[in-house]
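> Here you go, sequence then predicted model.
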Amino acid sequence: MADTPYQSVNVQYYNADSTIRFGGTLTLPQNKKNSPAVVLLSGTGMQDRDGTMAGHKTFLVIADYLTRNGIAVLRVDDRGVGETTGKYQEATTADFAKDALTSLRWLSKYKGIDSRNVGLIGHSEGGAAAYMAAAESKDVAFIITLAGLATPGLQALKLQNETIVNTAPISDQKKYRFNSINKFMFDTVYAHADSPDLEVHMRAAYREWQIKDSLYMVANPQDSADKGRFFFPMESYVMNATGPWYRYHIRFDPAPFLKKVDVPFLAINGDKDIMVNADANLNYIKQHTTANKNVTTIKAPGLNHLFQHCKECTNSEPFQLKEDFAPEILKMMTTWIKENTGMR
């Protein structure tokens, strides 16, 4: 951004065994020593360092605001994106947590950074990577999750897809069929996630569901006014579900990690988010962090998954919205970081 009152540096560094080179941008407050700092962690899907989603550079906006307020920020290309090497498709959330610690430890040693006050801010799945990293290492001084994934993987998949289906402009019959096949396939993958024959089990389950669906359609013929045929993307789902990320995700349970987090923890979820349900995820965080006396959970009104003030609050709307990121959340994060790092 032009005329910024801070320094912006392109950086590169490696993980412990030098198998991955990370490329990112570090923004540093001008004329300030021992700055608190954060690493930004992206959600599911390959993203660049600016967190470009639906045409919005979410992480660039966050980094700009925080650094203008005296907080250094490192934002990094995901594996296989930009200047970062590695294969994103072969990684799991556990790998992303390790990447987070690699970035945090590198940042802690950078000149001008207060190594005692370096934390993580994770969006969506990046929120899970943040508390997993904090559970593993004392190097993490604090964490902030934004629409952070904090329910078991199977529950998260079911709730997310039910919400998307039930808010879609389709007939009740199609909603029933989509919800039926999704639940059937999710339960199948969960049961056989560790099996080398997962695909075989998936295809058998799909054939079983097709028989049941045919009987349902005989008893409930499609309304002639209901245009558009029903389609479940079985081949792409098989390809996705048999990969390492999905196998890990569907069996993932946040509870053991959340219980180990003993650093300041701010969790913010938008109440209009149809990807990560605010109530379910914030309640799971509260339920499993009772031993930590510095946990703040906030359900932010009117905000979608990308923390935009939405109107229809559908998955397609973010492309049409001009707002990049809710200003009140930027201010909230800044105030909280200053309070929890003793920043003046």
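Right, received. Where do you want to start? Numbers count the residues shown, from 1 in each chain.

> CA only for contacts and neighbour counts going forward, please
Noted.

> which helix of this structure spans the most residues?
helix 198-219 (DSSP state H).

> Show me which positions of it end up buried.
By neighbour count on 16 or more other CA atoms under 10 Å, the buried set for helix 198-219 is 198-199, 201-203, 205-206, 209, 213.

> What are the contacting residues of the next helix-or-strand element following that helix?
Remark: after helix 198-219, the chain's next helix or strand is helix 234-241, criterion DSSP states H and E. For helix 234-241, the surrounding residues in contact (CA atoms under 8 Å, 6 or more residues apart in numbering) are 189, 199, 202, 246-247.

> Tell me which two of the buried residues of helix 198-219 sit farthest apart.
Based on CA to CA, the longest span within the buried residues of helix 198-219 runs between L198 and D213 and measures 22.1 Å.

> which residues touch the residue nearest the centre of the chain?
In the chain, the centroid-proximal residue (CA atoms, centre = their mean) is S124; its distance is 1.9 Å. Residues near S124 by CA under 8 Å, 6+ apart: 42-44, 145-149, 276.

> let's bring in a second one:
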Amino acid sequence: MKKTALLATAAALILSSMPLSASAAETAAYKLSIDNRTISFPDAQPYKLGSDVMLPLRQTAQALGLKVEYLPASKEAALYGPAGTAIVKSGSNQARLADGSPIEFGADAAVKSNRMFVPLSFFERALGLRTAVQEDTATAAIFTPEQTEAVVRAIVERLVAGEYQQLSDLYFDDTMKQSVPVEALKAGWEQTTATSGELTGTQVNQATSETPDQQQFVVQLSFAKAKAILSLNLNADNQVSGLWLKPIAEQAETPASLIEEEVIVGEGTKYPLPGTLTLPKGASGPLPAVVLVHGSGPNDRDETVGLAKPFRDLAWGLAEQGIAVLRYDKRTYVHGQSLTPDMLASFTVKDETIDDAVAAAKLLKADSRIDASKVYVVGHSLGGMLAPRIDADGGDFAGLAILAGSPRTLWEIIADQNAALIAAMDDGDPAKAANEALVAAEFEKALALAGLTDEEAKAQTVFGIPAYYFKEMDSRGADQIAAKLTKPVLVLQGEADVQVYADKDYVQWQEALKNNDKASFKLYPGLNHFFAKSADGKVEAQVVQDIADWINRP
């Protein structure tokens, strides 16, 4: 039997006739909340025992709508529902499911004042319900699947209505409030939906969750002109601990002049990544080739953002100029759900990006159709920042193209991006000053990164990101590595980019590469972070042409 929540079918039966006499030591009185509704118990109060909360079985089951029966022969209690049966006995911390399989929970079930009590963890582990202990209010909380889905729908309704502040106040946990300010939430939603039209329908699907205290939901959003996916993580208190919005761009047919092959980057390793190799059809002789390296976040191989697919545009455009292009799904896109909190605390750009980009370069160089001496890296945003390090750590490329990258530290850029969002807020908004103070405090923490030990960095965050991620990245700064480059480097920047800046990042690349006579630079008026003229636009043809000319130069 699948260990999921038992659904309501009938009134619970009284267990007061159970001839048991053991008792548990009460350490603190607690309340019970089911779906945020406080449940009253006239004669059997919940109490804290160790790290668990003991609940009267009959009354709690009754409040959940489950049928309960005492089994005199075995001195056990059985809970029934359409999903199956769970049987528990006083003095044991194991329940028996309908198929006979045992499942452990926390403290032993016990009898107190002629009532059977079971720990809150019984309802989580044996019945599959979501639970939480809220110490500040001395409350044991249980959430049913119906209530959790209602929370997800309420979140969607707030987004659609533009009630961003209320959404943050009511549903975000503390980390989300810090890492996703209201203005950023507003900008992300409105940028994504600007060209999508009216919302016409939603479909909520629960995804597989690694732990019961983190539930994952995928909401399919249908708009008049497009579709999108909203991914949500809810913690044990039904608060949002993670939120991602990904529009689904219309699929386009591969140009007839090209062929595309499915490949695996890092095949045989712990983190294999599906990818696509694009080649000009009928090309003869070894081809020059490009590895495309993504920006921040869990990107797919097309680096889909909104309705744009910049990596697909680059792959098709360059392949039409006789250049093979390899693009692949990022590690955090494919394997992100397998990363535990402990793993994320020590996660670095080496794990996230560098190792996989090096593996992609080796895959290309091993292909007999590719000229191994003419394999280039084209890194976008974070991928551009890391291009010099990828090259130094085993990529060994013929040249580096840096698109909207930066030689500055990542935390500096995040601070600038937050400052820009805050500056756009109304001066009368009381949240503006609070957000300014928050960003200033996080910036001060970032300035102290170099003085932290690795363990200290792993125990704290900066701008909502594990501090060790920044500390390790800072130890191999892009400007330091780039300054030593003597091979060809192409730096491209959109003048209208509001994520990295022409007057800061582009200028600093020129300074870092001033001694490299093979470095070239181009600034594009009117182009954004994705080298398009609009959020849902294609990469401009001139950008593709400039990269192709640089690679195919004599």
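Received the coordinates, thanks. Please read all numbers here as calculations on a predicted model, not as lab measurements.

> still on that earlier bit, got the angle between the longest helix of structure 1 and helix 234-241?
140 degrees (axes from the mean of the first three to the mean of the last three CA atoms, to 10 degrees).

> Tell me which other helices or strands helix 198-219 of structure 1 touches.
Secondary-structure packing of helix 198-219 of structure 1 (3 or more CA pairs under 8 Å, 6 or more residues apart in numbering; DSSP states H and E): helix 172-191.

> and the helix it packs on, which residues are buried?
By 16+ other CA under 10 Å, the buried positions in helix 172-191 of structure 1 come out as 173-175, 177-179, 181-190.

> swap in stretch 471-491 of structure 2?
Buried-residue list, stretch 471-491 of structure 2, by 16+ other CA under 10 Å: 471-474, 477-479, 481-483, 485, 488-491.

> Looks like K330 of structure 2 contacts D300 (just checking).
Yes. Using CA atoms under 8 Å, K330 of structure 2 makes contact with D300 at a distance of 6.0 Å.

> looking at the contacts of S124 of structure 1, which has the most residues close by?
Compared across the contacts of S124 of structure 1, A147 has the highest neighbour count, 31 neighbours, by other CA atoms under 10 Å.

> Is it in contact with A280, as I believe?
No. Counting by CA under 8 Å, A147 of structure 1 does not reach A280; the two are 11.1 Å apart.

> follow-up on the earlier one: could you export the contacts of helix 234-241 of structure 1 as JSON lines, including distance to I164 of structure 1?
Below are those laid out as JSON lines (distance: CA to CA, whole Å):
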{"residue": "V189", "distance to I164 of structure 1": "20"}
{"residue": "E199", "distance to I164 of structure 1": "25"}
{"residue": "M202", "distance to I164 of structure 1": "22"}
{"residue": "Y246", "distance to I164 of structure 1": "19"}
{"residue": "R247", "distance to I164 of structure 1": "22"}
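
> between the residues you listed, which is closest to I113 of structure 1?
Nearest member of the contacts of helix 234-241 of structure 1 to I113 of structure 1, counting by CA to CA, is Y246, at 36.2 Å.

> more crowded one of K330 and D300 of structure 2?
With neighbours defined as other CA under 10 Å, K330 of structure 2 and D300 compare such that K330 has more, 30 against 21.

> Would you mind measuring from the more buried one to L79 of structure 2?
With the distance defined as CA to CA, to the nearest Å, K330 of structure 2 ends up 45 Å from L79 of structure 2.
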